[in-house]
Structures are given as structure tokens and as C-alpha cells.
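Chemist: structure here, sequence nowhere to be found:
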């Protein structure tokens, strides 16, 4: 009897394993698919969202001084402290909430269904931000902050959805490069913000109208700059609506393998008959533990803490250096006598500096990440980036007064560009990639949103620190260098997902197979009670 039971159990396990392997055919085909045109199309579709995100978030720091000249003329030509912090940080607050809300919604309703909503919100609020009219300056700025908040809310939704969609469409060999390419569009958006401000301000400051009414012409500039943020989002709206749901969500969350294979065959050149047949069954989905369960904490709690903290400390540094670049460079006399400049001349000088740093430091860093992330691995790049950022920031902060000599300005700008180079060929890219790969499909968008929201908490803290802290620029730079060291420590707690299938990284298919095996063993054991046999001594 004992031998018959064992034989029945073994047969049940083999059958369960065979069916589990069959369930993976659709996803195996996706992992093994050659790189095709639709992969690059998805990069553009998802990447243009990040282009828009970066443009919208970073353009405001270029025109913030214009608002002070226009609405507080004769009162210091600067925004009051409360409004200055709100104009710079309110979009980040919206982004944080959008990342949490749309990340959660993407796992509940599907990636595609929510993808268009975020884009509509970005378009409408970009246009509305430039149409903030009122006689009272406080009302203009309050209206601007209102629409900037909801703009940030839409931007926040783009983070987890774009990352998840690209990861779930990609094959396992080049997945890191594809996700990094989507995120690299942030660099082009940052550069575009500087270029647009340069062109618009140059166009208006060289007119006769500017000689007679400089503030009136400057008022057009900031409105046009903010409203142009709607253009790239509009260009990709149709294609976002045409995208099918990702095969991984349909197969593993919606539990419909047939539809997953059909959707995938519409956009990728694969043999649909090779990945589905009449015996295919929907995955059981394993125990399907929730985000706040003890099982999730045991399996993924340390990883979620590490991705969130790494993104947090990275964004403290990254957004502080981006949004307050003008203050850091002004501290060494980069802009000369700023008080003698007109409003558009000052804006032009700030935008030119940002464009130089973006072109010389940020973009090369993004490109190298795309080229090497699937060769070196995410963890090595992140560790290298945090370490090199620390070294260069100490080089900026230690002799900060030394850089104020006019002959040293070029050296300061070069080292500043190197910080951004290693941020982007480092944690600014990898903190975006890792949360998209190491969490289960049914929680992937949510966990990415939580990690990204941790980053925006860091960005908000950085804004508040630079806006209201009485610490010197040198002391602030030293504090930012310390943040990088925290990132190094928490990076060591993360796994390396290079070259692995998403399901192999998360173990979610194994989890389903284990449950099915246990159930099959239990059923077989019960049935075995009715087997009449003679025990062998």
C-alpha cells in the first residue's frame, strides 16, 4: 500500500509540474522573443511620458525668478518664502500621491486602462497652469499651485505604469536596457526645458516691446513655457490608447492565457500556436498574499524597504541639485551681478547653465546605462554611482569658497556635471529599474509606486531644506554627500535581476506550482485510503 501511495503522489507531482510548465509558455515566448519594432515603439510611447514629466517638473525652476520680477516688483523682485516653496514643491507633492494611487490602481484595473488617464491629466493641467490669470498676484500664484499639484498627480501615475509596461513587454536579455531607455527620456525632457526657455526668452528679449514693457513680455514667457508641456503628451495619446494590456498582467493577474497570447501576437512577431493550445489552463496564482501580509514582509519586505530608501536618498540629492542649481552656482558668483540683469537676461543665464549641465553630464550618463545595464548589472551600476557621486560632491563642498574665483568656475561646472553623470549612470536610473523587476506581477505597479513615492518624499525634503534651512550651501552639499553613503548601504540588500525572467526573480510561478502540488498530494492521499492492497513486510 505504501508503494502505491508514493507512486500515486509522484505521478500527481509530475502532472502538476507538466501543467505548470505549460502555463509558462506564453511568458517564455515573451522572454525569448527577439527584439522587434514594437519594443522600440513602446520605448517611445512610454518614454514620451517621462520626457513630459521631466519638462514639467524642472521647467518651473527656470521661470520661478520671472514670477518674482513680475508679481513682486518693488518688493524685492522675489517670491515670498511661502510661495517660493509652494511653486517649487507642490508638483512634487502631487507626484507622490499620484505614484501611490495610480500604482495601486494599475495592479487592480490593469496597466492600459489607467495609462490614458494620467496623460489626460498632464495635458489639461499643463495648459491650465499657463492660464492662471487674476489681478491679485497671490491669486495667480495660488491658482498656479493648484494646477501644478494636479499636474504632478498625473506625472506621478506615469512612473509606475510606464516602468511596469516596459518591463512586462521586454525580453529578459535586454529588459534592463529597455526600461533604462524609457527613463532616459527624462534627460531629454530636462534638456528640452532649458532649450525651450532659452529660445522663448531670447525671442522676447530681442523685441522692441521688451524695451518698453519688459515685465509684460516676461509674463508671456513663463506661460508659454509651462503650456508647451502639453505638446509631447498629446503626440503619444493615440498610441497609448491602442496598446494592448501586457501579457503578464493578463496571464498572471486576470488569469486569461488565451487573451494574453492573442494580445501579444497582435504587436509582436511570434507563433501564437506555439504558445497556446486547447489544454492550456489559467494559472492558479499561488497563495496571492497581500501587500500588508506577513508573507509579503517575509518574502519582499526587506527589498521594498531597500528600494524605497535608495530612491529616497537619491531624490534628496538629485532634485536639490536640479531645482536649486541657480542658487548653488550663484554662491560662487557664476552669474556675476544678478541684480543688474533684466528679468529675461537672468532667466536666459539660468537656462543656459542647466542646458550645459544636462548635455555634458546627464545625457551621457543615461546613454551609458542603456548600453551597460544588462552587462554590468543593476547593483554594480548603482553602487558605483552612489560612490562616485559622494566623491565629486565632497570635491564641490570641501573647497566651496575656492570655486568662487572666476578662473575656477569652469572646474566647478565640470565637477557638477560629473555628479549628474554618475547619478544617471547610476542610481537615478537603477532605482527606477529595480522595483519594476523584483516584485510579483500582481503587486509590481504598487511596489514601484511606493518606491517612487519614497523618492518624491526625498525630493520634497530637499526642496524644503534648501528653501528654508539656514545651513550654508557648503553644509547642504556635505549633507547631500552623506545621503549617497546611505544609498550605498541599502543597495547591498537588493538582489541582482540581470538576465532572469521576471517570474524567476519573484518566484511567483513556483509559488503557484507548490500550492498545486500540495493540493494534489492531499487529494491523492485521501483517494489512497480506498485502495485495497496487502502491505509488504
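Modeler: Cool, the structure landed. Bear in mind that the values here come from a model prediction, so they are computed numbers and not experimental data. Numbers count the residues shown, from 1 in each chain.

Chemist: drop to CA atoms for contacts and neighbour counts, all remaining ones
Modeler: Noted.

Chemist: what lies in contact with stretch 400-411?
Modeler: By CA atoms under 8 Å, 6 or more residues apart in numbering, the surrounding residues in contact with stretch 400-411 are 331-334, 412, 474.

Chemist: which residues of the protein fall in strands?
Modeler: Counting by DSSP state E, the chain forms no strands at all.

Chemist: in it, which helix is the longest?
Modeler: Using DSSP state H to define each element, the chain has its longest helix at helix 37-71.

Chemist: which strands and helices lie in contact with it?
Modeler: helix 81-109, helix 137-169, helix 175-205, helix 214-227, helix 230-235, helix 302-323, helix 343-357 (3 or more CA pairs under 8 Å, 6 or more residues apart in numbering; DSSP states H and E).

Chemist: want to throw the ones you listed into JSON lines with mean neighbour count?
Modeler: Converted to JSON lines, those look like this (neighbours: other CA atoms under 10 Å):
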{"stretch": "helix 81-109", "mean neighbour count": "22"}
{"stretch": "helix 137-169", "mean neighbour count": "25"}
{"stretch": "helix 175-205", "mean neighbour count": "24"}
{"stretch": "helix 214-227", "mean neighbour count": "20"}
{"stretch": "helix 230-235", "mean neighbour count": "18"}
{"stretch": "helix 302-323", "mean neighbour count": "24"}
{"stretch": "helix 343-357", "mean neighbour count": "21"}
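
Chemist: pretty sure residue 229 is in contact with residue 55, am I right?
Modeler: Yes: between residue 229 and residue 55 there is a contact at 6.4 Å, judged by CA atoms under 8 Å.

Chemist: re earlier: out of the helices and strands packed on helix 37-71, which is closest to residue 370?
Modeler: Proximity to residue 370 (CA to CA) singles out helix 175-205 among these, at 4.5 Å.

Chemist: next one for the comparison:
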């Protein structure tokens, strides 16, 4: 194993005496020590599985709910007394509860810690899925051919459990992102978060793919000519929707088991609890626990008598700290506004073409004028080309079309973005894919206006597939990543929850747009045109950065050594490298309130030229200056901290009073 001390220029190897580090409690040094170990541990598959499985369960559950809606209409719609608004109400309940879950659990993660909430959101999803899958209309009494009475209301039960499901799904968003971001080494952070977001596409694929297999397997036993064919169809569909929903709980069970053995994130211990000892224990649990690794952790994470959380006095309340961050010199509200506005506008488009996918896909698939009919289609059939299709045929067609035009495409986009996420700057990546999406939606709107219900309709389908790929290749994945990167640890959960909740608010707005636009060719063209304009607005906001509302730089150019490397090395390695979470979002002067060294928490992400021009002996000189700063203590009148090209080594320049 390569000695970690060689990686940090020998700084820690030469200065492991207690007096050199016992007094150092400022935020920057704690975080640097943690970053050293996390970078040495590398990509943690255990952390990845914990975040991935939880996000997979929530995504699968949400899609499964959409799949089963036509079956519920068919089985429990008593003589047409329930219209399409019943499905709309259930969707709104789920989305509203999701918003509450994102904000509430994101905030709790900042106040109580990540570990105290590990598994709670998964338990909520399990309870909701299980409760919904076993919901019943109770005992039914038939009173003639046109009336019946039941002891329970299936829609009331689904209403309650859909609310719980939304709460669990909302809680999972910030928790998965926080786990992935705060346990990730700097180098792999973007890849880790993109790979976690892959769970959304995998969940879609599994929900629709297993749904097709389950429906076809169950419906093979149906005989359309049998006298009781209708009742048997209802029995088959009742089994189908319960299986489709309950299977989504399988990854949740595994996620719950894994989360029981994941410690609190070391960054939370450092930034919020100020407890180096606990941070060291967390890193030890995460590591391979080999003697060499444990020795490395103990040498780097040296705990002095003042490093315990209980020794820190004068700490401000979370509310005061958050107010200082959002509205103080850091102006954190601008970052929050930037990501929240983007997520809101994005989900207007994303959910606008996703929540009503059976109707949208049916319109895109139409290759000739619908056959005339005097009988209105049932509320579970959105396909004008097949007004007389059976319920089984309708559900099967919806599932297959979504698989072919949406699920596979989003999976391709999610897979492709993983190696790409570190090769472009986040802003360039976001802008390119958003402009491309706007162009695709414009082409789609024109295509639908010209080829609707014509043999050339395939052009619209091609544009739709490309758009699905680009969503996850670009803004859909990048908003998930950026929201986890750009905020300080103290407010990361709250900020992430608010940003993600803004997205779900966009989904609710999308419902209103679709309902107002109406059905048919004119309605679809209107919706696509509105979404095209929305994407243009998104791109312009990122490009122009009005009022300074913009994303921070989360990457920096590599050193001169990269430029002088060979062509093959440049192809394999990006010219950019991630900045640490602490460099992206420094916490201004918070440590001073706790009686720590003035200037702690202030960071400057140095430019490439600064890195290259620094004399080779500056690190060693910085070590001597730091020791001098320790000795002069109260006489130091100015402390200035700058990042060095060596991970974990800080140059502290102290100037004594009177020279």
C-alpha cells in the first residue's frame, strides 16, 4: 500500500507530535484531515449501495403507482362514478407529500444528523407500499345490478398510503444525496452522485419491464369467451397491481439493512458537532479496517484534549448560523435561488412529458386518423387509435411503449453521463444539454404539427427518444449533483430539500399546463412549445447569471503536470478536477464565534497559475510558520490561510506584533 504520508508531501509524517495539532480546532484543518482519509479510502461501494438502493426503491415505487392507475379505474370504478380527477388527486397528494418530505427531512438531517434518519425514510416507503398493496374495498354487498355497498373505501386507503409514500420518497432525495456527497472522496464525488441518480432510470426500467412480464404471465389464463371473463379479468388485474406495487419494496428492504450499519458522515461530525474523535471513528468504520489503514487514520486524525464536541462553548444556534449564511456576506440565498429555479423549471418539462406519458406516447404513436366512434372511451384508455381495446391490451400497450420510447432512453442517458460528468465543467455541461433539449422540443413541436396521425409520425418519436436521453445526460442528473455540492455541510440538507421540493412544485405546475392545453394535436403542440420556451429560459438564466444568481465553480483546472503529459493520458483524464466540498462552499467566520482562530473557515480556491508559480519550498516554509504561529499564540495579529497544492497541508502565515 502506498504510504499516505508520501501523498501529502511528508507534512503529517514530520509533524505528528501532539503539541502541533492539539490546539488546532478550526474548521479548515478538521476538514482537511477528513479529506485526506476519504481520498485515500477511494470509491466506497458500501456507501454507493446504501444510497443507490434507497433511491431505487423510491423511484420504483413512484413509477409503479403510475402504472397501476388504469387497473384501479377498471376494477374499482363503480359504474363511472369516478372520473380522471381521481387519478389527478392521487398524483397531487403524492407530489405534495413529497415536497413536505424533502423539506422536513432535509432540515432534520442538518439539525439531528444524517445517521439518526438513516433508514427512517426507507421504512416509510415500505409501510406505504405494503399498506397500499394490501388496501381493500372490504366486504361488498350487491344491491341489484346498479348499486353496491362496501365496508371500506379503496380510494381513501390509497389516498392515505400515497401520502405516506410521497413523504418517504421526498425524504429519500436529500438523504441519498447527502450520504453520497459527504462520504465521497473529492475525485469521485461527481461520479458517485451520477451513479446514485442512475437508480432513477433503473427503477423506471424495472417497474415497466417487470410490469410487462407480470401482466402477460397473469393474463395468459384469461379466456375472453368465458361467461365470467369480466370477473376473471378483474381478479387478474387486482393481483397485477398489488404485485407491481409490492415488488418495489424489495430494494427498500436491502437498503434498510445496509443503512443500519452506516455511521454518521465524518463531515457532519467535523462541521456541526466539532468532534474529531467521532469523525475518526466514522472513518474507521468506513475503511477496510486493515492495520495499515487504521494506523493511517489514527496518525492523521489526531485527537487533542480540545477536540471533543463538549469542549466547545459559545456555539450559535442553527437558525442563527443559517441566517448568517443565507443573508450574510456569503449570500447563500443566491445559490439556493439558482438551483431551486433551475430544478423548478426543469421538472415542469420533465414531469410534463412523464406524468401523462400514456397520453403523450399514444399521440406520438398515432399513424392515422382515429376511427370514428359514438361511444366515449373509458377513463382508463388514453389511446384514440384503439378505442375498443380491452383493459389488458391497453395496459400492456402503455407499458411496452414507455419501455421502448422512454425507459431505455433515460437509462442510456444516465449511464453515459457517469464518465462524462467530470470531463466538462458543470456550467458548460448544463448549458450544452439544455440548449440541445430546447432545440429538440422545438423540432418535436414542429414535427407533431406536421406529422400528427400520419405515416411520417416516426420523426416525432425519434425527437422524443433523443430528448429522454438528453434529460438524464444533462440537467436532470446535474441538478441532483449540484444541489449536493454547492452548500456548506451545516445547511446542506435544508438547502437540498428546498431545491428538490422546488422541482416537485414544478411537477404540480406541469399538471396544470397539461390540463389547460387539452388533448389532441393542438394540445400536444401547445405543451411542447411551452416546454421549449421553459428550456430556453433555463439556459439563459445559467448563461447570463442575472443579479449574481449563479452556480459556483465546483471544478478547477489541473496542474501544469497534466498539460505536459502525453496524449493518451489527456484522453483518459479530464483537464478538470473536482474541488473539495469545503473549497466550493466556505463557511464565513462561523468558527470565530466558537472562540477559534480568526479567519478559520475562510478559504480561497487558488487558480492554476497560483499553483504552478509557488516555490517548491513553500510548503516546508508554511510548516515552520505554522509552528511559529502556535508559539506566539496571542501575539499573532493576523492569520491568513491559503490552500496548497498538497492535500491536507495548509500554509499559515503569522505576523507577530512589533515584527
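Modeler: It's in. Everything quoted here is computed from the prediction, not taken from an experiment.

Chemist: can you pull the TM-score for these?
Modeler: The TM-score (TM-score structural alignment, normalised by the length of structure 1) is 0.88; 511 aligned residues with a CA RMSD of 3.0 Å.

Chemist: out of the helices and strands packed on helix 37-71 of structure 1, which is closest to residue 465 of structure 1?
Modeler: helix 302-323 (8.6 Å).

Chemist: name the surrounding residues that touch the closest one.
Modeler: For helix 302-323 of structure 1, the external contacting residues (CA under 8 Å, 6+ apart) are 58, 61, 88, 328, 420, 423, 427-428, 431, 434-435, 438, 447, 450-463, 466, 480-481, 483-484, 486-487, 490-491, 493-494.

Chemist: re earlier: out of the contacts of stretch 400-411 of structure 1, who's the most crowded?
Modeler: The most crowded member of those, judged by other CA atoms under 10 Å, is residue 334 (24 neighbours).

Chemist: and the residue positioned nearest the centre of structure 2, what does it touch?
Modeler: By CA atoms, centre = their mean, the mean C-alpha position of structure 2 lies nearest to residue 480, the distance being 3.8 Å. By CA under 8 Å, 6+ apart, the residues touching residue 480 of structure 2 are 177, 193, 197.

Chemist: what does the first one correspond to in structure 1?
Modeler: If you follow residue 177 of structure 2 across to structure 1 using TM-score structural alignment, you land on residue 163.

Chemist: just checking, that match touches residue 433?
Modeler: Yes: Residue 163 of structure 1 lies in contact with residue 433 (CA under 8 Å); the separation is 7.3 Å.

Chemist: for the stretch 351-500 of structure 1, which segments are assigned as helices?
Modeler: In the stretch 351-500 of structure 1, the helices defined using DSSP state H, counting those that start in this stretch lie at 363-376, 378-397, 409-424, 427-437, 441-468, 473-491.

Chemist: quick check: which of those is buried the most?
Modeler: helix 427-437 (a mean of 28; mean count of other CA atoms under 10 Å).

Chemist: give me the stretch of structure 2 that that helix matches.
Modeler: Aligned by TM-score structural alignment, helix 427-437 of structure 1 falls on residues 475-485 of structure 2.

Chemist: mean shift between the matching stretch and structure 1?
Modeler: Once fitted to structure 1, stretch 475-485 of structure 2 is off its aligned match by 0.8 Å on average (mean CA distance after the TM-score superposition for structure 1).

Chemist: check the offset of that stretch from the chain's centre.
Modeler: 7 Å (CA atoms, centre = their mean, to the nearest Å).

Chemist: quick revisit: which residues do residue 163 and residue 433 of structure 1 both contact?
Modeler: Common neighbours of residue 163 of structure 1 and residue 433 (CA under 8 Å, 6+ apart) are residue 179.

Chemist: gap between the corresponding residue of structure 2 for residue 449 of structure 1 and residue 221 of structure 2?
Modeler: Applying TM-score structural alignment, one finds that residue 449 of structure 1 aligns to residue 497 in structure 2. Relative to residue 221 of structure 2, residue 497 of structure 2 is positioned 47 Å away (CA to CA, to the nearest Å).

Chemist: hey, where'd the helices end up in the stretch 251-400 of structure 2?
Modeler: So, for the stretch 251-400 of structure 2 - with DSSP H, counting those that start in this stretch - the helices run 266-268, 276-286, 291-300, 318-327, 332-352, 357-365, 391-402.

Chemist: list the helices and strands the last one packs on?
Modeler: Contacting helix 391-402 of structure 2 under the criterion 3+ CA pairs under 8 Å, 6+ apart are the following elements: helix 45-76, helix 189-219, helix 357-365.

Chemist: that helix vs structure 1, mean deviation?
Modeler: So helix 391-402 of structure 2 averages 0.8 Å relative to structure 1 (mean CA distance after the TM-score superposition for structure 1).

Chemist: what's that helix in contact with?
Modeler: By CA under 8 Å, 6+ apart, the list of residues contacting helix 391-402 of structure 2 reads 67, 70-71, 74, 208-209, 211-212, 215-216, 219, 357-358, 361, 380-381, 383.

Chemist: just tell me the aligned range of it in structure 1.
Modeler: Counting by TM-score structural alignment, helix 391-402 of structure 2 corresponds to residues 343-354.

Chemist: so which of the helices and strands packed on helix 391-402 of structure 2 comes closest to residue 332 of structure 2?
Modeler: Taking those one by one with CA to CA, helix 189-219 is closest: 21.6 Å.

Chemist: what stretch of structure 1 does the closest one fall on?
Modeler: Under TM-score structural alignment, the match for helix 189-219 of structure 2 in structure 1 covers residues 175-205.

Chemist: compared with structure 2, how much does the matching stretch deviate?
Modeler: Mean deviation for stretch 175-205 of structure 1: 0.8 Å (mean CA distance after the TM-score superposition for structure 1).

Chemist: starting at the chain centroid, how far to that stretch?
Modeler: On CA atoms, centre = their mean, the centre of stretch 175-205 of structure 1 falls 15 Å from the chain's centre.

Chemist: hmm, back to that, redo the contacts of residue 480 of structure 2 as CSV? Include distance to residue 613 of structure 2.
Modeler: Compiled in CSV, the contacts of residue 480 of structure 2 are given as follows (distance: CA to CA, whole Å):
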residue, distance to residue 613 of structure 2
177, 37
193, 33
197, 39
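
Chemist: which among the helices and strands packed on helix 37-71 of structure 1 is found nearest to residue 396 of structure 1?
Modeler: Among the helices and strands packed on helix 37-71 of structure 1, helix 302-323 sits nearest to residue 396 of structure 1 (CA to CA), with 11.9 Å.
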